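In: What shape does this take:
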Amino acid sequence: MNAPPAGPLPAPGRLPRRVHLGYALGSLATGAFGTVPGLLLLPYLTDTLGVAAGVAALLVLVPKAWDVLVNPVAGRISDRTASRWGPRRPYLLFAGLALALLFAAIFAAPFGSGSPAAGYVAVAFLATATAFAFFQVPYVAMPAELTEEYAERTRLMTWRIAVLALAILVSGAVAPMVVSAGGEGLAGHRWMGLFVAALIAFGAVGAFAGTRAAPTGRVRESEPTLRAQLAVAARNRPFRALLLCFVVQSAGVATILAGVNYFADQILRDPRTGATLLFACFVGPALLVMPLWTRIGARVGKLRALVAASLLLAVGVAALVSAPLLPAAAIYPVVALVGAGYAGQQVFALAMLPDCISWDEARTGRRQAGVFTGVWTAGETLGLALGPGIYGLVLQLSGYVSSDTGTAAAQSDPARFGILLGFTVLPALLVAAPLALLRRYNLPTANDDADRPVVVGNDSR
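Out: Sure, this is the predicted structure:
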């Protein structure tokens, strides 16, 4: 499978609408896996399996941190894969279906509660994270091979983030409802695991089928070793700056996600519907503002739009620190602003990644999209893993009390303060602070060069 195939070259211009939608369907899988473990796995461990918050944080962190090692390997393998479906699409199907099956296994709970159950979750989550790496890395690599038009990548990412927002809404809002409808506790989580697995499988098969007529790219000359390829990625200064910023911001977003259930239970005092309402207010407006972000990006450039969206996200989530003093009717509109900022932050960061890949190809003459996206998704996965770990540590330090009943225990005032701080001020800092790194992102904007591969000279450091 390592011989370069004769296949279509990357598309020079606009893509059919069916390819936009087909590619975007893969975000049902990435959105569901990125959302539900971050939302429900930590509470599942602390409030259903009775695992101490600090240990639970470690169990959530380690398997996803494993992807930091696996993702670049998955990228290199997909870069060198030759098949009649192209180098990326086979992984959408086979790794996607494996991801769905293993996700259901995480919440199968064959050992009930306690230490054996916690160990089982850790192993199952590790296997699921590995399958996710082999789905996500080829999936994220595809835009650089689907089109070389600067503005078309933003359109492609707008479709993808719109479906991603829908996936977050469906998985994040409906999954807790499935847990409740299934009887809470172990039984409810088993039903939830099956529901999310079906969503992942639909997204994976949809992306595979929907991109069958799209340009797939072909294997090109690449560096001979993984170490050499990683060195190329490290020398790409715009990529390095964007990656570091996105990793830290992902940790901030994941910290918010990890705290949703705790915030709804202990701050809003609404354990049954609070999490669902938070997600509806977070994701619903995000879907509506996608066209607006596209126009803003076309007017001011992706970089400035990314900064603006990130600041909106950070300011909005910081404002939620006043939630204990406000009625719920005042809290949910602020959450909507946070969602609008999150939508733009995701759209522009992901639209800037293919620009970095094209710039590197123009500089080196080598297309290594898989390695760049492997490093990117490894960093993103690390950030998403750090979020629940950070939040779990805050819970541990503030004295959070675990439970094995399926219902959260009563918490002290310091524990409730930790829940609030971890959901608001801490993620706001994680989203805003890394924007300073973008000063080293020096690719042209759309106003400089919108329709051809980006070349800014040979200084990549």
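In: C-alpha only now, for contacts and for neighbours.
Out: OK.
In: Determine how far the last residue of stretch 208-217 lies from the first.
Out: 15 Å (CA to CA, to the nearest Å).
In: what do you get for stretch 433-445?
Out: End-to-end distance of stretch 433-445 (CA to CA): 23 Å.
In: Centre of the chain to it, how far?
Out: Centre-to-centre, stretch 433-445 and its host chain are 21 Å apart (CA atoms, centre = their mean, to the nearest Å).
In: Hmm, Ala57 is touching Val394, no?
Out: No: look at Ala57 against Val394 with CA atoms under 8 Å: they stay out of range, at 9.7 Å.
In: Compare those two (neighbour count), which wins?
Out: Ala57 (27 against 23; other CA atoms under 10 Å).
In: let's see this one next to it:
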Amino acid sequence: MPERADAGEARHKNEYEAIFRDNPRVPPLILLLFAGGSFGAASFIVAPQLLLLFFMTEQLGIPPVWAGAALFVPKLWELALDPVIGVWSDATSSRWGRRRPFLLAGLVLLPLGLALLFAVPSFAAWPMRLAWVSLAFLVATTGYSLFAVPYVALPGELAPDPVERTRLIACRMVFVALGILAAGAGAPLLIEALGGGRAAYAVTGGIFAVLAGLSLFGSFIAAGHAPIEQGRREKGVLASLPRATLRAVEFRALLVTYGLQMVASGLNAAMLAYAVRYLLHATESLTGLIFGLFTLASLGATPVAAWFGGRIGKRRALVLFSLIYAAGLALFWFSSPAQLGALWLAAALSGVGNAGTQVFAFALLPDVLERERARTGEDRTAAFTGIWTSCEKLGLAAGGAIGGAGLSIAGFVEGASGQNAATQTLIAVLLSLAPAALMLVSLPLLGTVESRHIQRRFA
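Out: Here you go, the predicted model:
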């Protein structure tokens, strides 16, 4: 088995060096075009997470349990689709190479679905409105998967060495932050500025669809700069993937930990707009301001988190920042019109915790996959990455589905000027205590994950 792994690494090294021998550095324009795709991808993830459940119940009159299901069911489709796309992309041969055909399909479908998502016709019956949103969300999520899975693999094909690859990822993370800030803070402010009704949501969705399409198109152009590499087909990769995932103990533990944390994050985000309206008695602009503070705190804390990780280890740092995140989420419980200070502190502390959980979950992932490849002699990186991305999206959607089901059980009335006391209490619990508990429950599994890093032998 070790000889097989060493032979695979030697072959990969030779191919790697041959591809990049005459292409030592990514031009600045290509770097910006590639990284810009993260703006559209991040804004699509955030906008439904923050706004879609609220839009369906308050603007479309859809019962919350059905609205939550509309958020969750397309993610089940992605759970199956993402690993398939990863394997399919690795095996594709075309005159454009392995990745660009998938990027093109994604940049068509994602903006189309996003534009239709909030532009719902005036159907008389709410099931028809639900069907429209569900279908549009399915189109958009399919487009996102077609784009995102090969996009994650592009840095290794665009960049000739690890230093240059780090430069690509760093630039990409800037656009991720801009996308999160634009969708999380800008979209609610724009909706209120446009009047706050269904037309305002439709215009906002259309604007973000255009921005997403332009950013994804830039990445499609940038991918043309990568050397054209044809795929290699391997039999039985998909069929063996479930068993391989179960046997990959570290990967499985990290995956479940991260998935539970995404459920917590999605539940808090989905309940924020309800808390602003029914607990704080404010307008959509406050939702944007809270999410904006959360995002800025997360950005500011990212280099601090990296500093901590270098001193106490990635796993310990992930536990530490998860506890900070849980404390920030729990603090939302004390938010009220008379105690807005607690609200701002909760948003800032949650943002700091979010920075660390994102940094160290993604920092541990390649280490875990490296050890798994060394253990088995088989490279399933793309397939495992597809499982990871689908779990991330499924967790976020599950948070919204849990929120919708909880509101329905509590007797939530769609579009009402106020809610009963039980519903208000449940909104507070789902906003704060429930996601905080999920963060804590996610931590014990990390005991099976090693925190040391194994260097690549041909780095």
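In: Show me which parts of stretch 315-333 of structure 1 are buried, residue by residue.
Out: Val315, Gly316, Val317, Ala318, Ala319, Leu320, Val321, Ala323, Ile331, Tyr332, Pro333 (16 or more other CA atoms under 10 Å).
In: Tell me the one of the residues you listed nearest Val289 of structure 1?
Out: Checking those against Val289 of structure 1 by CA to CA gives Pro333 as the nearest, at 14.4 Å.
In: does the closest one count as helix, strand or coil?
Out: helix (DSSP: H, G, I helix; E, B strand; the rest coil).
In: ok, now which ones touch the residue mapped onto it from structure 2?
Out: The alignment partner of Pro333 of structure 1 in structure 2, by TM-score structural alignment, is Leu345. With contact set as CA atoms under 8 Å, 6 or more residues apart in numbering, Leu345 of structure 2 has these partners: Gly328, Leu331.
In: Mind telling me what Gly400 of structure 2 corresponds to in structure 1?
Out: The equivalent of Gly400 of structure 2 in structure 1 is Pro388 (alignment by TM-score structural alignment).
In: show me the contacts for its match.
Out: The neighbourhood of Pro388 of structure 1, defined by CA under 8 Å, 6+ apart, consists of Gly38, Leu42, Ala57, Val60, Leu61, Ala254, Thr255, Leu257, Ala258.
In: just Tyr201 of structure 2 next, same as before
Out: With contact taken as CA under 8 Å, 6+ apart, Tyr201 of structure 2 is in contact with Phe118, Ala119, Ile191.
In: Once you drop chain neighbours, what's closest to the last one?
Out: Which is Ile191 of structure 2. Nearest non-adjacent residue to Ile191 of structure 2, counting by CA to CA, 6 or more residues apart in numbering: Ala200, 5.2 Å away.
In: can you pull the contacts of the equivalent of the one you found over in structure 1?
Out: Using TM-score structural alignment to pair residues, one finds that Ala200 of structure 2 aligns to Gly188 in structure 1. By CA under 8 Å, 6+ apart, the contact set of Gly188 of structure 1 is Val178, Val179, Ser180, Ala181, Gly182.
In: what's the answer for Glu361 of structure 1, then?
Out: Arg367, Gln368 are the contacts of Glu361 of structure 1 under CA under 8 Å, 6+ apart.
In: okay, stretch 57-64 of structure 1 sits on what stretch of structure 2?
Out: Across structure 2, the stretch matching stretch 57-64 of structure 1 (TM-score structural alignment) is residues 68-75.
In: how much does the matching stretch stray from structure 1?
Out: Average distance between stretch 68-75 of structure 2 and its aligned residues in structure 1, after superposition and using mean CA distance after the TM-score superposition for structure 1, equals 1.5 Å.
In: Quick one: residues in contact with that stretch.
Out: With CA under 8 Å, 6+ apart, stretch 68-75 of structure 2 has contacts from 52-53, 130, 133-134, 137-138, 141, 390, 393-394, 397-398, 400-405.
In: Run the chain-centre distance for stretch 270-287 of structure 1.
Out: On the basis of CA atoms, centre = their mean, stretch 270-287 of structure 1 sits 18 Å off its chain's mean C-alpha point.
In: residue ranges of the helices in the stretch 351-459 of structure 2, please?
Out: Taking DSSP state H, counting those that start in this stretch as the criterion, the stretch 351-459 of structure 2 carries its helices at 381-410, 421-431, 433-441.
In: Please identify the deepest-packed of those.
Out: Greatest average neighbour count among those goes to helix 381-410 (a mean of 24), per mean count of other CA atoms under 10 Å.
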